[in-house]
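In: output the structure for:
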Amino acid sequence: MSNLSESIKAIKEASKEDRFTYLTILQYHVTSPEILPTLNEVLQDADLTQEIGWDLVQMLLNIDGSETCLETVARLGNPREVVIKVMEALEGLTVAWHDEVVVDVDDPGVIPDSKIPGKFITLLGMLAILHQRIKTKYPSRFLGPSLVKVFEAYQPTPEMTASVINLVYSLSGRKRPPLPSRTSSINVANPDQDGDVSKNAPDPEAEQEDPQEEAMQRKLLQAFVTCILQRYVNAHDMLWSPRLLEVYNPKKNVPGKKTTIEAFRENEVLQKRDAIVGQLVALLRDLGLDKCSNQFVKSIYEGPVHRDPLAAFNNFSSADDIHFSPGGSVCLIAYWLFSRDVFSSDSPWPEMHIFPDHASILGRFLGQDVQSEILASPGIADALLAIGLGLEHRNLIKAEDYTNLMAYHHNLTLISVFHPDIQVRNAATSFAGTLLHSEPDDHTRLEILEDLLENCMFASLKACAVTWLKEELIAAKSSKRSNQFSSPDVIERLQYFLFPDMLSLNESSPEALIEFWAQNHLFLLQVANFAYFLFTGLQELVPAGMGAAVGQRFVEPLLAAAEKLEKAEGLDGEDRMQLRILTDRLRSLGLQ
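Out: Prediction:
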C-alpha cells in the first residue's frame, strides 16, 4: 500500500494517461479520506470528469468525507451517465438495508452508527444537481425512474426524510423555505441549494423540453411525496385521533395527567414528527396540491385502493397516467383537518362527508383482512379515524339520505380492537360510541347494539356494547321519551345475549375455565356491573320473572366456575383480583 505523498503524486501526474489506466490508478490510491482534497483538485478538469466521473460514484461513496468530490462529479460529470450510476448506488443501499438489524426503536429501519443514511443523503444531493443539468426533450423519463430508486432506498428517519424534502424542492425549481430555529428542525447537507450553480457544466446533449413535461414532472413529484408521507406516517405514531379528541372533549382530560398534545409539545422526538409531516404537507402545497376537493376525495375510493403509484413512474404518457398514493392522500386529508383544529392552521376545508365519502374510504382500506391491514398500516388507520372525528366535529355527517351506519360503525369498532396503540383504540371506541348515540333513529341504534351482542367475537367490543346500552337506557329515562330503550321490551329482546346460558361451565375442566376466563372476562365484568345497575336502579325495565331465570342460567353457574378458578393454578394476581370483583358483584344481585 502506498503512502499519502506517493498517492498524491500518482493521481496528479497520471491524470494525462488514458482514462482506463487512470481509473485503475485511482482505484489503487484513492482509499482514504486524506487523499480526497487532492482528487477534488484534479476533478476540476471538466473534460476529465466528463469522461471518468460516472466510474467514480461507487468508489467514492464508500470513503468517508467524499461528499465534496461527489458533488464535483455531479456538477462536471456527464449528467446522463452519472445519474445512472447514482441510481445503481441507491439500489445497492436498498439491498444493504436487509443486511442490517433494526435495533433502534426510536429510529425505525436504522441501526446506530449506520453509514447508509449518510450515503443516501449524499446521493440525493447529487440527484438534485444532476436532474437540473439534464436538458432533454422528456426529462420526466429520467425523473420517474430516479424517484422509484429513491423511494426503494428510503427509510423514514428524520434526516433521510429531510433529504427527500430538499431533493423535491430542488427538482421542482423551488428553494426550500428557511426552517424555524427550534429543536424540531432537521438540517442535512443540501449541495444544490448551498453550492455554486455556476460551476455546473452544460449538458453536452441538450434538447428543447416538450411543453407537456412541466405538468408530468409536477404530478410525478406530487405522487412521490404522497408515497413518502404514507411511509413516514405508518412508521411513526402521530396519534392524530387521540389528540383531536383532547381538543374536542377537553373536559374528559384527566387533571394532573399529561395530555398527548402536551407530550408532543414538550418531547423533542415527537416535535420532530410533527415538524416533518408539516414540511411534507407544505411541500405538497407548494407543488399545487392544496385543495381538498370532492374530486380529490373520490379519487381515493373510486380507484384501486392498493394501487402502487410507483408502478407508473416508468411508463406514462401524460399526467393523467400518474396517480397519488391512496394512503398518502388519506394522511394528507387527516393532517389538513388535524392541523386546522390543533394548530389553527389555514388548511383547506374538506369537501366531503362521513356518508358516503369517509364510509367508502374506510371500508375500502380495511377490506376483507381487517387485522392485517390495520397492523400493516397503523398510521393510515389513525389517519382514517382522525378524518372521521374531524368531519363529525364539523357536522359533515351525510350528503345523501341513505346511510349504512351499521357497516360504518362496525369498521370503527374493528380499529378499536386491532390497532396496536391503546390511545388510538380508545379514540376509536369513543368515536364509535358518539356516533351511535347521535343516530336519530332508535331502531337503528338498537339493531347495532343487538348485532354486537349477538355476533361479535371480541369480548372487549361486547363490553363496549353493554356500556353503550346502559348509556341509552339512562338517556331514555332522563329525557322521559318513549322509544326502544324506555320499556322492558329492550331487555326482553337482549337478555339472552347479555345473560347467556352458562350451565355448560359446570362440566368444564380447570384448563377450559382458564381459557374461557381469558377470552371473556372483560365482557363478564361489564355485564355483572350492568346487571347490578339494571336490577337495582332500573327495575321497571326488568321483565317479569327474568331475575330468577338469570340467576339460574347465568349467575349460579358463573359463581361455581369462579370458585373452581380460584383454586386453579395458572392465574396471576390481576386475574384473581378481577375474579373476586366478579364474584362480589354477582352475589350482590341476590339472584343465586
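In: when you work out contacts or count neighbours from here on, use the C-alpha atoms and nothing else.
Out: OK.
In: counting by contacts, list what the helix or strand where residue 327 lies packs against.
Out: For residue 327, the host element (DSSP states H and E) is helix 326-342. If you count contacts as 3 or more Cα pairs under 8 Å, 6 or more residues apart in numbering; DSSP states H and E, helix 326-342 packs onto helix 213-235, helix 240-248, helix 294-302, helix 378-393.
In: change it to 10 Å
Out: helix 213-235, helix 240-248, helix 268-286, helix 294-302, helix 357-366, helix 378-393 (3 or more Cα pairs under 10 Å, 6 or more residues apart in numbering; DSSP states H and E).
In: please work out which of the ones you listed is packed deepest.
Out: helix 378-393 (a mean of 25; mean count of other Cα atoms under 10 Å).
In: next, the second sequence, to be compared with the first:
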Amino acid sequence: MATTELDRDPSKAITAIRDARPPATDRFTYLTIVESNLSPEVLPTLNEVLQDAGLTQEIGWDLVYNLVSLPGSSSCLETIARLGNPREVILKVLETLELLGEEEGYEADDEAETTKEKKEGDVTKTEKFITLMGMLAILHGRIKTKYPSRFLAQTLQTVLGAYEAGSEEMTAAVINLVHSLSGKRARPPLPSRKSSVNVTNLDARGDRGKNAPDPEADDGKEGEAKTEDPDETELQQKLLLSFATCVLERYANGNDLAWAGRLVEFYEPERTVPGRRTLMGAFREEEGLLAKDGIVGNLVALIGDLGLRSCSRTFLKHVCEGPLHENPLAGSEDFESASQVKLSTGGAVCLVAYWVFSSTIFDADHPQPEMNIFPDHYAVLDKFLQDDAHAQIQQSPGTVEALVTIGFWLHANKFVSANPNTPLTNPTTSPEDPTSDFMRYIHLVTLIALFHPKLHVRNAASTLAGQVLHSDPSDDDRLKVLYDLLENCTFASLKARAITWLREELIAASTEKLHQATAFSTPQALETVQYVVFPNLDFLVEDTNLEEVVEYLVTNAPFLMQAVNLGLFLWSSPEKWKAVLPANMDATVRQRWFEPLLESIERVQKESKSSDVELGPLEGELAVLKGRLEDLAAKEGFTGGKGV
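Out: Sure, this is the predicted structure:
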C-alpha cells in the first residue's frame, strides 16, 4: 500500500473512510480510499461502515487479504463474513489461505515474528489462519445451494494445504471449523487429556441472527425452510470425516506423541532406567506434552462425533486390505456420493493406534480392533513400507509409530496369529519358501528399528521384532530368520540385535520343558549361524591397509561387541551349554575370528598414534572391545585356560 499523508494522520484517514462512502464516491473509488488508509486506528470506523450490508456485499470480499494482516481486524472480518456475498468472500478467503500456505512455516519464523510483533505489531501466520477458519465457519452456514458439498470440498482441500501440524493453535482452529460445519458442538477433552489450547471461534462467539441472507440462494428460497437432500447431507458428513482423518495423520506426523515408547514403558517397566524421567512421566508433567495429548483426544472425539466410533470389520478391511489413500480429498469437488469419499489410510491407522494406546494408558473407553499380527497387521505394514521404506519412514514418522504401537499392543494381548498353533505364514505362501511372509514382517519392523528418527520408536520396533520372532511356534522359521539377518543384513546394529535374539532363543530352549529336541536345544542352531556370527576375519591381517581395517571396525563395532558377548555367554559356562555347542566350535572361532580380530585391534591402537588416521569415538569402543576379548580369552572353556 502507498504511504500518504492520511496514513500518518489517523483522524484524516477516519474522516476519509466515513465521508467517502457511496454515493459520495462509486464503490471502486471508495475501495481504493479504504485500502490506501488501512491502519489499526481506522478499524472501528471501518467496522461501522461495513454494517451497511449492501456496501459490504460490494466491497467486503476485496478487503479480506489486506485486513487479515492487520492487528485488531477480526471484528471487521467477522462483519464481512456475516454480511458480504458469501460465495465471493469464500473464494477470497481460500485464495488468502493458499497464499498463507506459501509463507514460511510457523516454527521457522516463530521467534522472529515474536520480536517483530513487539516492534511492528505484525500478525502471525497462526493468527491469520485462526481468523480465516472462523470466517469459513460463518460463510458456509450462509450459503444456500442445492449442492453445498462442492463448496465444502474446495474449502477442506485448501485448509489442509495451509494447515501446519506443528501448531496446536492451528489444530484447535481446524477442530472448531469442523464442529461448526458439521453442526456438532465441541465438547471438552477428558480430564486425563486436559488441553490448555484455546483459540477464538468467530462463528461461536457471534449472533447468527445478524447474518445477511445469501443473495444468490438457489431458486431464491433463502427465507424458506427447506429439507436438504439426505444423500447430500451424507456426502458432506463423509467429506468432513475424511478431512478429520487427514488432520489426525498430519498431526501425528508433525508431533512426537510417544505412543510406542509409552506402551513399552507400560508393558515392560523393567526396561526403564532408575532415576531417569520416563516418557510417561514427561507427558504427565510438561504442559506442552499435555496439550498434545489433549489435541489428539479432541481430534479422536471429533472423528467419533462424525460417526466413526466403532472398529467394525468393514473399517478394518479398509485399513488392512484396501488401497493406500494418501490424499483422499483430491478431486473431491467432483464427488457425487458418500461412497466415493475415502478416509486417509494413515489417519485410520493413527486412529486405531490411539484407541489401543489410550485404552491401555488412560483406561479410556475406546473400541479394540479384532485383528491379529498375522495376517492383518502384516498386511497394513507391508502396504505402507513396500515401496522405498526409508523414505516412507522419514516422511511419515507418526503413521509408522502408530503401526508399531498397534503391533506392540497386539502382541501384548496375544493377538499374534489367527491360527496360533501353526507357523506364522500365509496359506498362499510359496511352498518353496514357506517362511517368506514371516521373514518379510520381521524385515519391515527391523527397517523401522533402523530408520525411524525417534529413538524410542526404534527401540519399540526392535522389541516388537524380537517378540514376534519368538512367537513363531516353528523353530526352523525362527532360525531361518536369524540366519538371513546375520548373513544378508548390511546394518551392524540389526545384526547385533539378531545375536541378542539368538541368545534369547537359546535361553528359552534351555528353560522350557520340551517334549522333543528343537533347533535351539541342540547344536543345530549354532552350527547354522556360527560362520555368520563369527565370520572369518583373516582378511584384516592379510596386507590390508590401516584405513580399511579402521573402516571395517567402525562399521561393524556393534555387531562385533555382541558377538564377543555371545562368546562370553557360551564359554563362561561350557558345561551348561554343552548340549548346544557344536564340536570344536571354540577352536574354529578362536582361529578364524578371535585371533585376527584381536590382532587387528592391537595394530590399529598402535599404528594410529604414528599415522594420520583419526579414531575419534572408535578409540574408546576398541578399548572396550579389546577388554571383552581378553575376558573371553581367560575363559577355560574357550581356550583351555591358555589365555591369549
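In: drop the TM-score for these two in here.
Out: The TM-score (TM-score structural alignment, normalised by the length of structure 1) is 0.95; 587 aligned residues with a Cα RMSD of 2.2 Å.
In: can you add distance to residue 591 of structure 1 and give the helices and strands packed on helix 326-342 of structure 1 back as CSV?
Out: Putting these into CSV (distance: least, Cα to Cα, whole Å) gives the following:
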stretch, distance to residue 591 of structure 1
helix 213-235, 50
helix 240-248, 40
helix 268-286, 52
helix 294-302, 52
helix 357-366, 43
helix 378-393, 42
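In: mind checking which of these is nearest residue 563 of structure 1?
Out: In terms of Cα to Cα, the element of these nearest to residue 563 of structure 1 is helix 240-248, at 39.8 Å.
In: the following helix or strand past the closest one vs structure 2, average distance?
Out: Sequence-wise, the next helix or strand downstream of helix 240-248 of structure 1 (DSSP H and E) is helix 260-266. Mean deviation of helix 260-266 of structure 1 relative to structure 2 after superposition (mean Cα distance after the TM-score superposition for structure 1): 0.6 Å.
In: helix 260-266 of structure 1 aligns to what range in structure 2?
Out: Mapped onto structure 2 using TM-score structural alignment, helix 260-266 of structure 1 spans residues 279-285.
In: how far does the matching stretch sit from the chain's center?
Out: The chain centre lies 19 Å from the centre of stretch 279-285 of structure 2; the measure is Cα atoms, centre = their mean, to the nearest Å.
In: what sits against the residue nearest in space to the middle of structure 2?
Out: Residue closest to the average C-alpha location in structure 2 (Cα atoms, centre = their mean): residue 398, at 1.2 Å. Residues counted as contacts of residue 398 of structure 2 (Cα atoms under 10 Å, 6 or more residues apart in numbering) are 248-259, 346-347, 349-350, 404, 452, 454, 457.
In: contacting residues for residue 426 of structure 1?
Out: 241, 242, 245, 413, 415, 416, 417, 419, 432.
In: residue in structure 2 paired with it?
Out: Correspondence of residue 426 of structure 1 to structure 2, assessed by TM-score structural alignment: residue 459.
In: circling back: which residue in structure 1 aligns with the residue nearest to the centre of structure 2?
Out: That one, residue 398 of structure 2, aligns with residue 379 by TM-score structural alignment.
In: do the same with residue 308 of structure 2
Out: Checking TM-score structural alignment: residue 308 of structure 2 goes with residue 289.
In: that match against residue 280, yeah?
Out: No. Using Cα atoms under 10 Å, residue 289 of structure 1 is not in contact with residue 280; the gap is 11.2 Å.
In: list the residues that contact both of those two?
Out: residue 332.
In: look up how far residue 295 of structure 2 lies from the counterpart of residue 329 of structure 1 in structure 2.
Out: Per TM-score structural alignment, the equivalent position to residue 329 of structure 1 in structure 2 is residue 348. Residue 348 of structure 2 sits 17 Å away from residue 295 of structure 2, going by Cα to Cα, to the nearest Å.
In: tell me the SS of residue 114 of structure 1?
Out: Using DSSP: H, G, I helix; E, B strand; the rest coil, the structure places residue 114 of structure 1 in coil.
In: got the contact list for it?
Out: Counting by Cα under 10 Å, 6+ apart, residue 114 of structure 1 has contacts 97, 100.
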